[in-house]
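Chemist: dropping the sequence and predicted coords here.
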Amino acid sequence: MKYRAIGKSGLKVSEIGLGSWLTYGSVTAEETAKACIDKAYELGINFFDTSNSYEGAEEVLGRALKAYRRSTYVLATKVFFPQGRGPNERGLSRKHIMEQCEASLKRLNTDYIDLYQCHRFDDTTPIEETLRALDDLTAQGKILYAGVSEWSAEQIKSAAAIGKQLNLRPLISNQPIYNLFERYIEKEGVIQQCEEAGLGQVVFSPLAQGVLTGKYKPGQGIPQNSRAANNQTNGVINSYLREDVLACTAKLEALASELGASLSQFSLAWVLRQPNVSSAINGSSRPSQLEENIKALDLVLTDDVLQRTEEILSEVSGFAPMR
């Protein structure tokens, strides 16, 4: 395994992380989830990401990680989305952040959270209030670092400036969607702004919800037992199931084959070519997927390969930010 620091912080995470969105606590049995977590730990993966909004995932992760010494892994979770019907049971107010941090600590069965992330931007709460709440949680030792997810370049710039003005501990991370098709963080200046502010990217969906594994073929039906065949998860993946995207994927798979790599390995290596990316979060539902994916760390993409990749990707357009 290889490790990178998140932004300008001293926190080092595995270049491949393990996430739990749309998997653990919902569509994947806990026994299988534990097997994946155990395999990840065995392979040297130390970055485990979840959220209070992922149904049951925090509890599953907490039970599985209890087997390991707490100092050997980095545990990340999030706050923002509704946890009830009340007006204060959502967003990034001090009240919601403080209450949900306590709730996540209980669900995760831990004394502290390594990385606590604002799952989205809250335009109904002053940034100062949000940043002060995160800083207070850090002072209390309940979280060690704070970050954001899917914030725009301007929102990150504003938060960095306000935090500096108030002498608060800086944010260290942004968690955006990033893969060969979803590249808004390049085009909208998010990476550049994060570099200036000292944040690193811990990206999710680097394999485009499984499309960049090559399992979905142009002109063919949806494979059984795939994420696209599951009514609980197919709403996210359907945007990729276009003939032009799948045709492009087939060409990328052929290019990867020339390098002696699978499409998933190629896709992860492409994401990790970006120095500002600290970790690519995988949502593996089988231990064997993790064993396959970490081989991406040894794959070097030359300038010629990257240029050929751009030529293939130019055939597809139309993807928008998740915000």
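Modeler: On my side now, so go ahead. Numbers count the residues shown, from 1 in each chain.

Chemist: contacts, neighbours, all on C-alpha from now
Modeler: OK.

Chemist: all the helices of the stretch 201-323 of the chain, residue numbers only.
Modeler: 234-237, 243-258, 263-272, 287-293, 303-313 (DSSP state H, counting those that start in this stretch).

Chemist: identify whichever of the ones you listed lies nearest to A139.
Modeler: helix 263-272 (32.5 Å; C-alpha to C-alpha).

Chemist: that closest one: how far from the chain's middle?
Modeler: Chain-centre distance of helix 263-272: 15 Å, with C-alpha atoms, centre = their mean, to the nearest Å.

Chemist: A further structure is provided below for comparison with the first:
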Amino acid sequence: AETERGLSRKHIIEGLRDSLSRLQLEYVDIVFANRTDINSPMEEVVRAMTFVINHGMAMYWGTSRWSAMEIMEAYSVARQFNLIPPVCEQAEYHYYHRDKVEVQLPELYHKIGVGVMTWSPLAGGLISGKYNDGIPEDSRAAMKGYVWMKDRIFSEEGQKQLAKIKELHPLADRMNCTLAQLAI
């Protein structure tokens, strides 16, 4: 059913209840709304997140993979209806994906106080150097459901990124650290 996925009120509340049960927790510190949902009005999402906070299921809520405009809309809806706004955006951030965190979101940090949490600091392992000489058998990119990752690595852009990583190896060696440590 349409309400069993995405960001419908039903799915947010029931999904979080089920997660708390599986985790054997009474609440989580923060619950994220991953990607916006064209089938759920923003007011419904913000009201559902306010509900789970007011009912002690979460302390805060945040967004993940939302645009600055979508975050601002959630904030505006929260202010308009006296609801709880998101406190942070969870954004991809690494050598090859810096624009959102460094250019698009800073204005929101200052205007409405929304923070940022980042994910994929090693670009799915690309920055670790493990794919420099191909796809290791025991890597995620070699797994059945990760053909998209293998395709990304072998794409023209992926090969350019790998070439840049190889150039960083001497710097990591000079600093006596791994590529992953250098990246983070």
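Modeler: Done, it's in. From a predicted model like this one, the values you see are computed outputs, not experimental measurements.

Chemist: please work out the TM-score for the two chains.
Modeler: The TM-score (TM-score structural alignment, normalised by the length of the second structure) is 0.89; 181 aligned residues with a C-alpha RMSD of 1.8 Å.

Chemist: pick the most deeply packed of the helices of the stretch 201-323 of the first structure.
Modeler: helix 263-272 (a mean of 24; mean count of other C-alpha atoms under 10 Å).

Chemist: if we can go back for a sec, let me know which of the helices of the stretch 201-323 of the first structure is the nearest to A5 of the first structure.
Modeler: helix 263-272 (13.1 Å).

Chemist: angle of the closest one against helix 243-258?
Modeler: For helix 263-272 of the first structure against helix 243-258, the angle by axes from the mean of the first three to the mean of the last three C-alpha atoms, to 10 degrees is 90 degrees.

Chemist: packing partners of helix 263-272 of the first structure?
Modeler: Counting contacts by 3 or more C-alpha pairs under 8 Å, 6 or more residues apart in numbering; DSSP states H and E, helix 263-272 of the first structure is packed against helix 243-258, strand 277-282, helix 287-293.

Chemist: now the ones you listed in JSON lines, with distance to I97 of the first structure?
Modeler: Listed next are these as JSON lines, based on distance: least, C-alpha to C-alpha, whole Å:
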{"stretch": "helix 243-258", "distance to I97 of the first structure": "39"}
{"stretch": "strand 277-282", "distance to I97 of the first structure": "24"}
{"stretch": "helix 287-293", "distance to I97 of the first structure": "33"}
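
Chemist: contacting residues for K130 of the second structure?
Modeler: Residues near K130 of the second structure by C-alpha atoms under 8 Å, 6 or more residues apart in numbering: P136.

Chemist: the one 10 residues further on too?
Modeler: R140 of the second structure makes contact with Y146, according to C-alpha under 8 Å, 6+ apart.

Chemist: still on that earlier bit, so which of the helices and strands packed on helix 263-272 of the first structure comes closest to Q175 of the first structure?
Modeler: Here strand 277-282 is closest among these (C-alpha to C-alpha), at 9.4 Å.

Chemist: on that earlier part again, among the helices of the stretch 201-323 of the first structure, which comes closest to Q192 of the first structure?
Modeler: helix 263-272 (15.7 Å).

Chemist: adding distance to T124 of the first structure, write the helices of the stretch 201-323 of the first structure out as CSV.
Modeler: Formatted as CSV, the helices of the stretch 201-323 of the first structure follow (distance: least, C-alpha to C-alpha, whole Å):
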stretch, distance to T124 of the first structure
helix 234-237, 26
helix 243-258, 37
helix 263-272, 33
helix 287-293, 39
helix 303-313, 38
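
Chemist: for P206 of the first structure, which of these is the nearest?
Modeler: Using C-alpha to C-alpha, the nearest of those to P206 of the first structure is helix 263-272, at 6.4 Å.

Chemist: tell me what angle that closest one forms with strand 277-282.
Modeler: 150 degrees.

Chemist: closest to E129 of the first structure out of the helices of the stretch 201-323 of the first structure?
Modeler: Per C-alpha to C-alpha, nearest to E129 of the first structure of the helices of the stretch 201-323 of the first structure: helix 234-237, 32.0 Å.

Chemist: have a look at how far, on average, that closest one is from the second structure.
Modeler: On superposition with the second structure, the average gap between helix 234-237 of the first structure and its aligned counterparts reaches 3.8 Å (mean C-alpha distance after the TM-score superposition for the first structure).

Chemist: from the chain's centroid, how far away is that helix?
Modeler: Worked out by C-alpha atoms, centre = their mean, helix 234-237 of the first structure lies 16 Å from the chain centre.

Chemist: next: stretch 131-149 of the first structure.
Modeler: Relative to its chain's centre, stretch 131-149 of the first structure lies at 19 Å (C-alpha atoms, centre = their mean).

Chemist: matching residues in the second structure for it?
Modeler: Under TM-score structural alignment, stretch 131-149 of the first structure corresponds to residues 46-64 of the second structure.

Chemist: tell me the buried residues in that stretch?
Modeler: Neighbour-count burial for stretch 46-64 of the second structure flags 46-53, 57-58, 60-64 (criterion: 16 or more other C-alpha atoms under 10 Å).

Chemist: ends of that stretch, how far apart?
Modeler: Terminal residues of stretch 46-64 of the second structure lie 14 Å apart, using C-alpha to C-alpha, to the nearest Å.

Chemist: again, but for stretch 132-148 of the first structure
Modeler: Stretch 132-148 of the first structure end-to-end distance (C-alpha to C-alpha) = 14 Å.

Chemist: can you tell me what sits against that stretch?
Modeler: Contacts of stretch 132-148 of the first structure (C-alpha under 8 Å, 6+ apart): 94, 97-98, 101, 111-121, 168-175.

Chemist: and M175 of the second structure, how far from L168 of the second structure?
Modeler: 11 Å.

Chemist: can you check L20 of the second structure too?
Modeler: For L20 of the second structure, the distance to L168 of the second structure - C-alpha to C-alpha - is 42 Å.

Chemist: again with I12 of the second structure
Modeler: The value you get for I12 of the second structure to L168 of the second structure, if C-alpha to C-alpha is used, is 43 Å.

Chemist: now the one helix or strand V45 of the second structure maps to, how far from the centre of its chain.
Modeler: Per DSSP states H and E: V45 of the second structure is located in helix 42-54. Centre-to-centre, helix 42-54 of the second structure and its host chain are 20 Å apart (C-alpha atoms, centre = their mean).
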